[in-house]
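> predicted model and sequence follow; I will ask about them next.
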Amino acid sequence: MKTVLVTGSNGLLGQKITEAIIAGKQFNLVATSKGGNRFKSTQGYEYAEMDILDPVSVSNVLKQYKPDAVIHTAALTNVDKCETEKELAYALNVEAVKTLITICEEYNIQLVHLSTDFIFDGANGPYKESDEPNPLSYYGQTKLEAEELIKNSGCKWAILRTIIVYGIISDESRSNIVLWAKGALEKGTPINVVNDQWRMPTLAEDLAAACLAVVEKDAQGVFNVSGKDMMSIAELVSRVADFWQLNKELITEISAGTLNQAAKRPVKTGFILDKTIKELGYAPHSFEQGLALLDQQLKDRTKEN
């Protein structure tokens, strides 16, 4: 049985990968994050504290567990923060990857890296894996630089690019656009939502399944992993409101240009998923199916409490 080490295991994707491995029992799991473990259960896997910014910490943990694969989910994904705190963004999104590459090369470990639609400028979406990147933001630049380092490395690698990941985790410590919109509308809070940017939101469970399929199949190369429904951000929020029967009059549609954000965003991204469906057996939920799964998880949690 292969051993999989996950970085950033306290994050949304990290926790969904942990859930999937515990449920499927197809891999041994080493979950790693900075600080203590925030996953609801401590059974069925090992947890190790690991600071991705400290090469000695990373090296020690990887040498101790000698995983067959590393799924690297840890990153600074706040696009505006990357723009204003470039040193931190570079350390987390590029330097950490350099550290992992060096160790993965040395021990012949498969490196599965998470990347983003923000490596594209949004002028010609949806994109296939081979399309030419042109990032508009520092976040996109750092993620593209990390991709290039991995592609030119000597390790076995796979890069999974994704778009707006949504879902829910046990301690509700991480929000995302779906939970934000649902929470605000339930409280009766008016919200402004951009209507001139288009994306294909991704259910965290689907992304986790794709990560594990890559390890299982020993797949190599770049893979697009997102939801299958293209929508504007305003439509996304409107569909959230419809699903939970919330008041859409609280939603005001605005243009992205009025927001004065630190980082530029691509207008229309989205992915062509044919390669991932064919090679990984990827089968994403529709957006409404994803919301239904989330709704069930929220109901289950209420019962548990």
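Yep, that arrived.
> from now on I want contacts and neighbour counts done on CA atoms only, so please keep to that.
OK.
> just the strands in the stretch 1-150 of the chain please.
In the stretch 1-150 of the chain, the strands defined using DSSP state E, counting those that start in this stretch lie at 3-7, 28-33, 46-49, 69-72, 110-116.
> of all these, which one is nearest Tyr282?
The closest of the strands of the stretch 1-150 of the chain to Tyr282 is strand 110-116. By Cα to Cα, the value is 15.9 Å.
> next, the contact list for Pro67, please.
Applying Cα atoms under 8 Å, 6 or more residues apart in numbering to Pro67 gives the contacts 2-5, 109.
> from Gly183, how far off is Val240?
Distance, Val240 to Gly183, using Cα to Cα, to the nearest Å: 10 Å.
> take this one as well and set it beside the first:
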Amino acid sequence: MRILITGASGQLGIELSEVLKGDLIKVYNTKEVQGGYKLDLTNYSAVEDFIIKKKPDVIINTASLTDVDKCGIERGLAFKVNAEAVKHIVRASRVVEAYLIHISTDYVFDGEKGLYKEDDLPNPINYYGLSKLLGETYALSYDDTLVLRTSGVFRHKGFPIYVYKTLKEGKEVSAFKGYYSPISARKLAEAISELIDYRKTGILNVAGERISRVDLAMKIKEKFNLGGSVKEVDDVKGWVAKRPFDSSLDISKAKKILSVDFYSLDENLRYMVV
């Protein structure tokens, strides 16, 4: 099976490269990947040409501009990467009849209620969430697409890594007052590996268990016996864009489909790269 991974140098892309079996076609843009192909996803004709020539059986689109504040400032770039590029990936997927797995986010929701189901109405409150929602719409215009909504992916970056490193230095962690469903890149990659065999389509939430960032920080402090302290804050210094208060995802549907434990906190924390 030929599997094309966009964003192969990202956290999820790295883990997919480790977990997946078959003929992997790894695509990167900024950070070089050994054996990979450099491709700017905003060069749409090049993207379509590459996919049509490589003829993958499966495409996993992990590439995304995920910096929430940068998306709000550089809206044109966010739209090109998170939305319009997906349209052209879909166009080429149709030609080669590839199965497309497109990675999306909990930030398509406003965070007013939390534990969002797959069929809940999206209502993004920042441009990152809006650009990702537009990308979902393009992806779902193709019948053979699975949109995976996830939350707080971490590996060598992300909130859990910040917490671990800050507490290890004996410093204070600022934890945003709110909830989400963090998942390690490794567990998400394992879930995707299983889902390829099932060829599900539509939307599926694959994320960790709902937890507040304060409770997560305290859990990491206790689990790894770290010093430092944890402080709950309403806003993180330097943030520009508004964040949803509770963007946690209801993962009950995925738990029924998948055999892998992708959700438990202890299992996910095993795969922090610090």
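Happy to help now that I have it. Computed from a predicted structure; not experimentally measured.
> hmm, back to that, between Val240 and Gly183 of structure 1, which is the more surrounded one?
Val240 (22 against 13; other Cα atoms under 10 Å).
> for the counterpart of the more buried one in structure 2, which three-state class applies?
With TM-score structural alignment defining the correspondence, Val240 of structure 1 maps onto Ile220 in structure 2. Three-state call for Ile220 of structure 2 (DSSP: H, G, I helix; E, B strand; the rest coil): helix.
> aligned partner of Pro266 of structure 1 in structure 2?
Using TM-score structural alignment, Pro266 of structure 1 pairs with Pro244 in structure 2.
> my guess is its match meets Tyr107, correct?
Yes. Counting by Cα atoms under 8 Å, Pro244 of structure 2 touches Tyr107, with 7.0 Å between them.
> these two: which is more packed in?
Tyr107 (30 against 23).
> that one -> structure 1?
Under the alignment defined by TM-score structural alignment, Tyr107 of structure 2 is paired with Phe118 of structure 1.
> ditto for Lys256 of structure 2
That one, Lys256 of structure 2, aligns with Lys278 by TM-score structural alignment.
> hmm, who's touching the strand or helix carrying that match?
Using DSSP states H and E, Lys278 of structure 1 maps to helix 274-280. Helix 274-280 of structure 1 is contacted by residues 210, 213-214, 217, 219, 223-225, 282-283 when judged by Cα under 8 Å, 6+ apart.
> picking up where we left off before, how about the match of Tyr107 of structure 2, what does it touch?
By Cα under 8 Å, 6+ apart, Phe118 of structure 1 lies in contact with 135-137, 139-140, 265-266, 269.
> go again with 7 Å.
Residues near Phe118 of structure 1 by Cα atoms under 7 Å, 6 or more residues apart in numbering: 135, 140, 266.
> Thr202 of structure 1: which of the contacts of helix 274-280 of structure 1 is nearest?
Nearest to Thr202 of structure 1 among the contacts of helix 274-280 of structure 1: Val225, at 7.7 Å, using Cα to Cα.
> and the closest one, what's its match in structure 2?
Match for Val225 of structure 1 (TM-score structural alignment): Val206.
> tabulate the strands of the stretch 1-150 of structure 1 (CSV), appending mean neighbour count and distance to Asn176 of structure 1.
What follows is the strands of the stretch 1-150 of structure 1, written out as CSV (neighbours: other Cα atoms under 10 Å; distance: least, Cα to Cα, whole Å):
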stretch, mean neighbour count, distance to Asn176 of structure 1
strand 3-7, 24, 20
strand 28-33, 22, 20
strand 46-49, 16, 25
strand 69-72, 24, 20
strand 110-116, 24, 16
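> now do the helices in structure 2.
Secondary structure of structure 2 by DSSP state H: the helices cover 11-19, 44-54, 68-73, 75-79, 85-96, 127-140, 159-168, 185-198, 213-223, 252-257, 265-269.
> got the buried residues for the third one?
Buried positions in helix 68-73 of structure 2, judged by neighbour count with 16 or more other Cα atoms under 10 Å: 68-72.
> what do you get for the fifth one?
The neighbour-count check on helix 85-96 of structure 2 (16+ other Cα under 10 Å) flags 85-94, 96 as buried.
> give me the range in structure 1 that that helix lines up against.
The aligned range for helix 85-96 of structure 2 is 96-107, by TM-score structural alignment.
> how far does the matching stretch sit from its chain's centre?
Taking Cα atoms, centre = their mean, to the nearest Å, the mean C-alpha location of stretch 96-107 of structure 1 is offset from the chain mean by 21 Å.
> hmm, who's touching that stretch?
Residues outside stretch 96-107 of structure 1 that contact it (Cα under 7 Å, 6+ apart): 52-53, 55, 59, 110-111, 146, 150, 153-155.
> nearest to Gly36 of structure 1 among those?
With Cα to Cα as the yardstick, the closest approach to Gly36 of structure 1 among the contacts of stretch 96-107 of structure 1 comes from Ile52, at 13.9 Å.
> what's the counterpart of the closest one in structure 2?
Alignment note (TM-score structural alignment): Ile52 of structure 1 maps to Leu41 of structure 2.
> wait, doesn't that match sit right on Asp49?
No. Assessed by Cα atoms under 7 Å, Leu41 of structure 2 is found out of contact with Asp49, at 11.5 Å.
> so for those two, which sits in the more crowded spot?
Between Leu41 of structure 2 and Asp49, counted using other Cα under 10 Å, the more crowded position is Leu41 (25 against 12).
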